[in-house]
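Trainee: My questions concern the predicted model and sequence given below.
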Amino acid sequence: MALESDWPGPPVQVIGMGMETGALGQAARAALDQAELIVGAAAHLAALPALSAEKRPYPSPMSGLWAMLRANAGRRIALLASGDPLFYGIGSTLLRHLSPTQLVFHPNVSSLQAAFARLGRPWQEAEWLSLHGRPLVSLRAALRGNRLYGLLTDRESSPDAIARILVETGFGESDMWIAEELGSDRERLRFIKAAELADAPLDCAPSNVVMLDTRGPGGVLPEFPGIPDQRFSTGAEPGKGLLSKREVRLTILSLLGPRAGEIGWDVGAGCGGVSVEWARWNSQGQVYAVEVHPERLEHLAVNRERFGAVANLQIIAGRAPEALAELPDPRAV
């Protein structure tokens, strides 16, 4: 998407609201005082009753935000965000349209940062993952044993759904902390074991984040390249079927040398032995798995989900070379 090079108005002010009403820096307060249009969630707008600017809620769906901004480009605009707008926030969306010189970001304390403060654990030790608006099975791509995670959630990726994934993947002994309604008078931090939560779901507030320490034998998800053959779905007995064998896959991956941002094609992907590992171990690349056989496509989809490669492995049902015509050019095939 091309950036807007002729944005006619002043830079858009993007203001993180933080955990508490009034927890804004001087520059953020000045931006709000000078704004002519303030756009935000209803709760954030309600926290600013004294400001005289026009206030509008974010459009639904959010894809309408750019049209709203463009129609008001000559005004001083402030957008309200939660926490740090550049941490899994609205900042990424805005930067698809506007350059950093056309935006001014005012970060605040994020929900995960606040949650780790409540827990009393150093948050630089954690791995971060947003499940908000993303498939829950993408968690499978990130899980490793004996790791600390901070997770942004949504209604589909609820604490009990996360717990079930942990149990399924051999991490039922994991410690979980659920931080709810942070910054409000309803704030709550609860501890529970994953297996307990999977068996008896808790009634959690919709606004929550999850922290977890993975514990347990694991053994279901790979932690290093070279997924055992028997873990793949092929329609045959474990370790058999149309699947590039483990030693061959490791050789192929070594020769490919995948790097972030690169595109690869796996033509005649079969059940996905190469393409699944390729995508799983290069999460910032894109892999296109081309296969024509219906049964193999079925197992390819199962393996894609089983190993969590749902974000960057695209399955193309068709026969080469016709199925390749619309794909982006690859670095490796």
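Mentor: Arrived safely, thanks for sending. Owing to the predicted nature of the structure, the values given are computational and were not obtained by experimental measurement.
Trainee: alpha carbons only for contacts and neighbour counts from here, please
Mentor: Noted.
Trainee: Secondary structure element holding the nearest residue to Trp123 once chain neighbours are set aside?
Mentor: Using Cα to Cα, 6 or more residues apart in numbering and skipping the chain neighbours, the partner closest in space to Trp123 is Phe116 (6.0 Å). Here Phe116 sits within helix 111-119, counting by DSSP states H and E.
Trainee: Can you point out the buried residues in that helix?
Mentor: Residues of helix 111-119 classed as buried: Ser111, Leu112, Gln113, Ala114, Ala115, Phe116, Leu119 (neighbour count, 16 or more other Cα atoms under 10 Å).
Trainee: same thing with stretch 204-211?
Mentor: Using 16+ other Cα under 10 Å as the test for burial, stretch 204-211 gives Cys204, Ala205, Ser207, Asn208, Val209, Val210, Met211.
Trainee: for it, how far is the first residue from the last?
Mentor: End-to-end distance for stretch 204-211, by Cα to Cα, to the nearest Å: 14 Å.
Trainee: In the stretch 101-250 of the chain, what residue spans correspond to strands?
Mentor: 103-106, 127-130, 148-152, 175-180, 188-193, 208-213 (DSSP state E, counting those that start in this stretch).
Trainee: Looking at the ones you listed, which is nearest to Arg304?
Mentor: Among the strands of the stretch 101-250 of the chain, strand 127-130 comes nearest to Arg304, with 18.7 Å by Cα to Cα.
Trainee: this is the comparison structure:
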Amino acid sequence: MDKINIIGMGPGSSKYVLPVSREIIEAADMLIGSKRYIDDYCSDGQKSIVLDSNYPQVVEYLKGNMGSERIAILVSGDSSFYSLTTYIKKNIDVGNLNIVPGISSLQYLFSRIGISYERTLLTSLHGREEDFWERSLEFDNIGILTDKKWSPERIAKEIIRRKLDFKYIYVGENLTYENEKVSRMTMEECLDFETDNINAVVISND
């Protein structure tokens, strides 16, 4: 029986989609993902569902069609890091899933700035709240997926307010695209930093 494929689509540019992921996408009968992914990857003869707030309906579709269709769900970044995979696993047995990894934007950003992330707290503030600040003292770095609410400026303010011992903040914008920008600032310098881009942030002393 064909398993449901959950594909990590990487940090942005299609150049960073793994070859095995492309093979699964091309062979699929049904693609499920954001409008951008459907527009970019859905071919003639393939069916598609655009993801928005329709998660329960998508799960019902998966339950009714797994095994009879080759289904590929396209998720941003790495499929096992703050992705739709967690929700799907709550509703469908993991034995029915083929989870294919992708390069996360944080993994990419650490490579771009030349910092290893063995002793790094990796987390997400993208559409969520999490109080990880005290726990961060146990780590050398913090890697954060952000959104417009949790801007780099707000993160820097929080670090200064809590008097956490981190010197620098790296902000990655439009990662992997031609207009990619990576900025390195002190926390104080970041208080004047403005961007409209959803980005990835690394906090470090390097």
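Mentor: Right, received. Where do you want to start? Remember, it's a predicted structure, so these values are computed and weren't measured experimentally.
Trainee: Send over the TM-score of the superposed chains.
Mentor: Remark: TM-score between the superposed chains equals 0.86 [TM-score structural alignment, normalised by the length of structure 2]; 204 aligned residues with a Cα RMSD of 2.4 Å.
Trainee: Check the burial of the aligned partner of Asp39 of structure 2 in structure 1 by counting its neighbours.
Mentor: Matched across to structure 1, Asp39 of structure 2 falls on Ala46, judged by TM-score structural alignment. Per other Cα atoms under 10 Å, the neighbour tally for Ala46 of structure 1 reads 11.
Trainee: so who does Ala46 of structure 1 touch?
Mentor: Not one residue lies near Ala46 of structure 1 by Cα atoms under 8 Å, 6 or more residues apart in numbering.
Trainee: Surely Pro11 of structure 2 and Ser79 touch.
Mentor: No: judged on Cα atoms under 8 Å, Pro11 of structure 2 makes no contact with Ser79 at a distance of 11.2 Å.
Trainee: now the helices: where do they sit in structure 1?
Mentor: Counting by DSSP state H, structure 1 has these helices, from start to end: 26-34, 42-46, 65-71, 90-94, 111-119, 159-168, 194-199, 246-256, 273-281, 294-306.
Trainee: Columns distance to Lys55 of structure 1 on top of these, output as TSV?
Mentor: Listed next are those as TSV, based on distance: least, Cα to Cα, whole Å:
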stretch	distance to Lys55 of structure 1
helix 26-34	11
helix 42-46	7
helix 65-71	12
helix 90-94	18
helix 111-119	24
helix 159-168	34
helix 194-199	41
helix 246-256	52
helix 273-281	43
helix 294-306	42
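Trainee: any idea which of the ones you listed is most buried?
Mentor: Per residue and on average, the most neighbours among those fall to helix 273-281, with a mean of 26 (mean count of other Cα atoms under 10 Å).
Trainee: against structure 2, where does it fall?
Mentor: Matched against structure 2 by TM-score structural alignment, helix 273-281 of structure 1 finds no partner residues.
Trainee: now that helix and helix 246-256, what's the angle there?
Mentor: Per axes from the mean of the first three to the mean of the last three Cα atoms, to 10 degrees, the angle that helix 273-281 of structure 1 makes with helix 246-256 is 60 degrees.
Trainee: any idea how far Tyr108 of structure 2 is from the spatially most central residue of structure 2?
Mentor: With distances taken as Cα atoms, centre = their mean, Gly77 lies nearest the centre of structure 2, 3.8 Å away. Gly77 of structure 2 sits 10 Å away from Tyr108 of structure 2, taking Cα to Cα as the criterion.
Trainee: Need the overlap of contacts for those two.
Mentor: Joint contacts of Gly77 of structure 2 and Tyr108 (Cα under 8 Å, 6+ apart) are Pro11.
Trainee: Looking at structure 2, name the residue matched to Glu168 of structure 1.
Mentor: Taking TM-score structural alignment, the alignment pairs Glu168 of structure 1 with Arg161 from structure 2.
Trainee: Next: Ile192 of structure 1.
Mentor: That one, Ile192 of structure 1, aligns with Met185 by TM-score structural alignment.
Trainee: tell me the contacts of that match?
Mentor: Met185 of structure 2 sits in contact with Tyr168, Ile169, Tyr170, where contact means Cα under 8 Å, 6+ apart.
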